[in-house]
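Participant: Build the 3D model from these lines:
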Amino acid sequence: MRILHTSDWHLGRSFHREGMLGHQAAYVDHLLEVVAHERVDLVVVSGDVYDRALPHVDAVRLADEALARLAASRAAVVLTSGNHDSAQRLGFSSRLIDAAGVFIRTDARTVGTPVLLEDQHGPVAVYGIPYLDPDAVREPWGLTARSHEAALAAAMARVNADRGGRGARSVVLAHAFVAGAQPSDSERDISVGGVSLVPTTVFEGVDYAALGHLHGRHTLTETVRYSGSPLAYSFSEAGQVKGSWLVELDAGGFAGAEFVEAPVPRRLARIRGTLDGLLADPALTGHEDAWVQATLVDDVRPLQAMERLRSRFPHTLVLGFEPAGGERDHVPTAVPQGRSDHAVALDFVDAVRGTPATEAEAALLLAAVDACCEDPDFDVLVSGAG
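Facilitator: Purely as a prediction, here's the structure:
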């Protein structure tokens, strides 16, 4: 059996206010191409299909299209809910959809009941474990500890109880933070009382564990892997290679895995230097079409820095300042006695930027102060008296 392991689509997510739906649709096209070209028998999606519990209508439309196309392909599909999904919404009509070969597993009560598939070597039991909130399952499952490890261990106990009586090869989908992997900035924290890690040992005996939640690919053991997200969702993922695991099961179980890279609609780049240096450096030519996170180290904060950066790097999304000499002196928050609001605002600009406000900026600040003042003439009078 050939299995394509993917997860964390986060349909509907934006990247620093840039829409990603077109890029996500391109990934769906890629996924279907891989299914056909590699003769994939089973696609597993290990949670976080959507980016939010109440997804935008366009994200729902793309998910519907993706699942309809997969249902019409040669592959069966097993899909679980993640911590970003609404289990009830994603799982709506799942019992009817099973008939199309798309098996959506979002209900903790069904953990331990597999999707049974066949290949030339016999049965394969696929167990979909949705994201388990420890607080939600603690009472019904009689857990003695409040942690993700306790919840997932209890789920795997149900899986193993069923698996032991079948003698079939087994695949498990789980959405969790498993020890040994490095998170990115874009995953939502799922810690409960500071306890979020799950050991890889909970998956012992399973032929393959397809993990979701972390956005970078990881091989924790030969049979326990994260596919990562198909697209980068934070600049901390700039160095990651995105894609899916193509896993092979033979008569004896796990027979190997290779990584299938996904298309990159727009690369990410993190650049650092003075503004003039970044604008002139020929080594940065390859980043001119990338989404850019720039950090400026100029001693004095340059004027119109974002506009100037975008003249060369039009897709600059994040701009930070780290002066080479370190942070400037702390700006006091209390208004000094006898000084006008306008004068304090001018001092603030000078302290933060390192250069005084221009005449045009000073006039704009004065207009802003006047607009916020109960008596529009008060600040002008104080400023003139001082």
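
Participant: CA only for contacts and neighbour counts going forward, please
Facilitator: Fine.

Participant: neighbours around Glu237, how many?
Facilitator: 20 (other Cα atoms under 10 Å).

Participant: which residue sits closest to it, ignoring its sequence neighbours?
Facilitator: Ser184 (6.5 Å; Cα to Cα, 6 or more residues apart in numbering).

Participant: Can you report how many residues lie near that neighbour?
Facilitator: The number of residues packed near Ser184 is 16, by other Cα under 10 Å.

Participant: Would you confirm that it contacts Arg217?
Facilitator: No - taking contacts as Cα atoms under 8 Å, Ser184 lies outside contact range of Arg217: 10.8 Å.

Participant: If you drop the residues flanking it in sequence, what lies closest to the residue positioned nearest the centre of the chain?
Facilitator: Nearest to the geometric centre of the chain sits Ser186, at 4.2 Å (Cα atoms, centre = their mean). Nearest residue to Ser186, sequence neighbours excluded (Cα to Cα, 6+ apart): Ser234, at 5.5 Å.

Participant: and the one you found, what does it touch?
Facilitator: By Cα atoms under 8 Å, 6 or more residues apart in numbering, the residues touching Ser234 are 15, 184-186.

Participant: swap in Gly180?
Facilitator: Taking Cα under 8 Å, 6+ apart as the contact definition, Gly180 lies against Leu220.

Participant: hang on, it in a strand?
Facilitator: No - applying DSSP: H, G, I helix; E, B strand; the rest coil, one finds Gly180 to be coil, outside a strand.

Participant: How much space separates it from Leu197?
Facilitator: For Gly180, the distance to Leu197 equals 9 Å [Cα to Cα, to the nearest Å].

Participant: repeat for Ala25
Facilitator: According to Cα to Cα, Ala25 and Leu197 sit 32 Å apart.

Participant: in what helix or strand does Glu65 lie?
Facilitator: Here Glu65, judged by DSSP states H and E, is contained in helix 57-71.

Participant: by contact count, what packs against that helix?
Facilitator: Where contact means 3 or more Cα pairs under 8 Å, 6 or more residues apart in numbering; DSSP states H and E, helix 57-71 is packed against helix 21-37, strand 76-80, strand 102-105.

Participant: Show me the one of these that comes nearest Ala59.
Facilitator: When the helices and strands packed on helix 57-71 are ranked by proximity to Ala59, the top entry is helix 21-37, at 7.2 Å, counting by Cα to Cα.

Participant: residues of stretch 184-203 that come out buried?
Facilitator: Across stretch 184-203, burial judged by 16 or more other Cα atoms under 10 Å covers 184, 190, 196-198, 200, 202-203.

Participant: here's the other one to compare against:
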Amino acid sequence: MRILHTSDWHLGRSFHREGMLTHQAAFVDHLLEVVDSEHVDLVVVAGDVYDRALPHVDAVRLADEALARLAASPAKVVLSSGNHDSAQRLGFSSRLIDAAGVFIRTDPSTVGAPILLDDEHGPVAVHAIPYLDPIAVHEPWGLPARSHEAALAEAMRRVRADLARRSARSVVLAHAFVAGAEPSDSERDISVGGVSRVATSLFDDVDYVALGHLHGRHTLADHLRYSGSPLAYSFSEADQHKGSWLVEIGPEGLVSAEFVGAPVPRSLARLRGELDHLLSDPGLARHEQDWVQVTLTDQVRPVRAMERLRQRFPHTLVLGFEESGPRLGALPARRTEGRTDHDIALEFVKDLRGAPATDAEAALLREAVDSCCDDAEADPRPPAGRPA
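Facilitator: Got it, this is the predicted structure:
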């Protein structure tokens, strides 16, 4: 059986206010092409189909199109809910949709009841474990603790109890943070009591485990893998290779796993340095059409920095400044008695950035001070023609 393992589509998500739906639709096209060209028998989606519990109508439309196209293909589909999904909304009419060969599992009460598929070597039991909120399942399942470890341990106990009753190869979908993998900035924290990771040993003795939740691909063991998200959703994923795992299950279990790269709509780049250097360095020409995150290290913050960056890097999305001067709490104490508010503000600017305010900045500060002190004790304006 040839299985295509994907997860974390996050349909409807944006990337620093850049709409991603067109690129997500291109991934769906790619997915169908792989199903056709690689003769895929089963597509598994390990959670986070949507980016939010109440997805935008365009995201729902794309999900509907994707599942309809997959249902029309020779492949079966098994899909479970993630921590971003609404289990009730994603699982609506799942019992009816089963008849189309699309199996959606979002209800914890179904854990331990497999989807049974067959190939020329016999049955394959697919156990789709939806995201399990430890607080929600603690009481109904009688868990010893409110933790992800306890919830998934009970889920896998139910899975093993089923597998012990039948002679079948096994595939498990789980949406969790498994120890040994590293998170990205774009994943939502699922920790309970400060703990979110679960042990890899929970998934021993399963032929293949398709993991979701983390957005980077990881191989924790031959049979235990994250596909990661098909698109980058934060600049921390700039060096990640996005795609899906193409897995083959033979008569004795796992035979192979090959990573199939997904289309890249636009590369990501993280640049750091002084503004003038970034604008003139010929070696950065390769990033001119990338989505760019910039950290400037100039001693004095440049004027119109974003505008100037976008003249060379038109897709600059994030601009930050590295702290080079003292922090606010580390500024020296200054005498204020007998001094004007304007003088104090000017000295603050000089202490903070290590350079005095320009004439234009000094004038703006005076206007700000005067607008806050519309009374008889306001700082006096200097006579016309005399500098402030």
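
Participant: Nearest spatial neighbour of Pro183 of structure 2, chain-adjacent residues omitted?
Facilitator: Excluding the flanking residues, the one nearest Pro183 of structure 2 by Cα to Cα, 6+ apart is Leu214, at 5.7 Å.

Participant: Need the counterpart of that neighbour in structure 1.
Facilitator: Using TM-score structural alignment, the equivalent of Leu214 of structure 2 in structure 1 is Leu214.

Participant: Can you name the helix or strand that that match falls in?
Facilitator: Following DSSP H and E, there is no helix or strand that holds Leu214 of structure 1.

Participant: and it, what does it touch?
Facilitator: 8, 176-177, 181-184, 187, 226, 228-229 are the contacts of Leu214 of structure 1 under Cα under 8 Å, 6+ apart.

Participant: so where do the helices sit in the stretch 251-388 of structure 2?
Facilitator: With DSSP state H, counting those that start in this stretch as the criterion, the stretch 251-388 of structure 2 has helices at 275-280, 305-312, 341-353, 359-372.

Participant: between these, which gets nearest to Ala75 of structure 2?
Facilitator: With Cα to Cα, the closest approach to Ala75 of structure 2 among the helices of the stretch 251-388 of structure 2 belongs to helix 305-312: 44.8 Å.

Participant: mean shift of the closest one relative to structure 1?
Facilitator: Mean deviation of helix 305-312 of structure 2 relative to structure 1 after superposition (mean Cα distance after the TM-score superposition for structure 1): 1.2 Å.

Participant: That helix - contacts with which helices or strands?
Facilitator: helix 275-280, strand 316-321.

Participant: Hmm, His10 and Gly228 of structure 1 touching each other?
Facilitator: No - counting by Cα under 8 Å, His10 is not a contact partner of Gly228 of structure 1; they are 11.3 Å apart.

Participant: if I look at Pro265 of structure 1, how far off is Asp289 of structure 1?
Facilitator: Pro265 of structure 1 sits 10 Å away from Asp289 of structure 1, taking Cα to Cα as the criterion.

Participant: who has more neighbours, these two?
Facilitator: Using other Cα under 10 Å as the criterion, Pro265 of structure 1 and Asp289 rank with Asp289 on top: 16 against 13.

Participant: how about Ala161 of structure 1, what does it touch?
Facilitator: Gly112.

Participant: what's the one helix or strand it maps to aligned against in structure 2?
Facilitator: Following DSSP H and E, one finds Ala161 of structure 1 within helix 148-163. Here helix 148-163 of structure 1 aligns to structure 2 at residues 148-163, judged by TM-score structural alignment.

Participant: on that earlier part again, mean per-residue distance, the helix holding Glu65 of structure 1 versus structure 2.
Facilitator: In this overlay with structure 2, the average offset of helix 57-71 of structure 1 from its partner residues is 1.2 Å by mean Cα distance after the TM-score superposition for structure 1.

Participant: List of residues touching that helix?
Facilitator: Counting by Cα under 8 Å, 6+ apart, 11-12, 21, 25, 28, 32, 49-50, 76-77, 100-102 sit against helix 57-71 of structure 1.

Participant: Kindly reformat these as TSV containing distance to Arg163 of structure 1 and neighbour count.
Facilitator: Putting those into TSV (distance: Cα to Cα, whole Å; neighbours: other Cα atoms under 10 Å) gives the following:
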residue	distance to Arg163 of structure 1	neighbour count
Leu11	33	24
Gly12	36	22
Leu21	39	17
Ala25	36	17
Val28	32	22
Leu32	30	19
Val49	27	27
Tyr50	30	25
Ala76	20	20
Val77	20	23
Ala100	25	15
Gly101	21	19
Val102	21	24
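
Participant: As a markdown table, those residues with distance to Asp370 of structure 1 would be great.
Facilitator: Output for the contacts of helix 57-71 of structure 1, formatted as a markdown table (distance: Cα to Cα, whole Å):
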| residue | distance to Asp370 of structure 1 |
| --- | --- |
| Leu11 | 45 |
| Gly12 | 42 |
| Leu21 | 43 |
| Ala25 | 49 |
| Val28 | 54 |
| Leu32 | 60 |
| Val49 | 50 |
| Tyr50 | 46 |
| Ala76 | 66 |
| Val77 | 62 |
| Ala100 | 66 |
| Gly101 | 66 |
| Val102 | 62 |
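
Participant: give the contact list for Val344 of structure 1.
Facilitator: 335-336.

Participant: and what of the one 3 residues further on?
Facilitator: Counting by Cα under 8 Å, 6+ apart, Asp347 of structure 1 makes contact with Pro356.

Participant: From Ala362 of structure 1, how far out is it?
Facilitator: In terms of Cα to Cα, Asp347 of structure 1 sits 11 Å off from Ala362 of structure 1.

Participant: could you list every residue that touches Leu268 of structure 1?
Facilitator: Taking Cα under 8 Å, 6+ apart as the test, what Leu268 of structure 1 contacts is 235, 238, 290-293.
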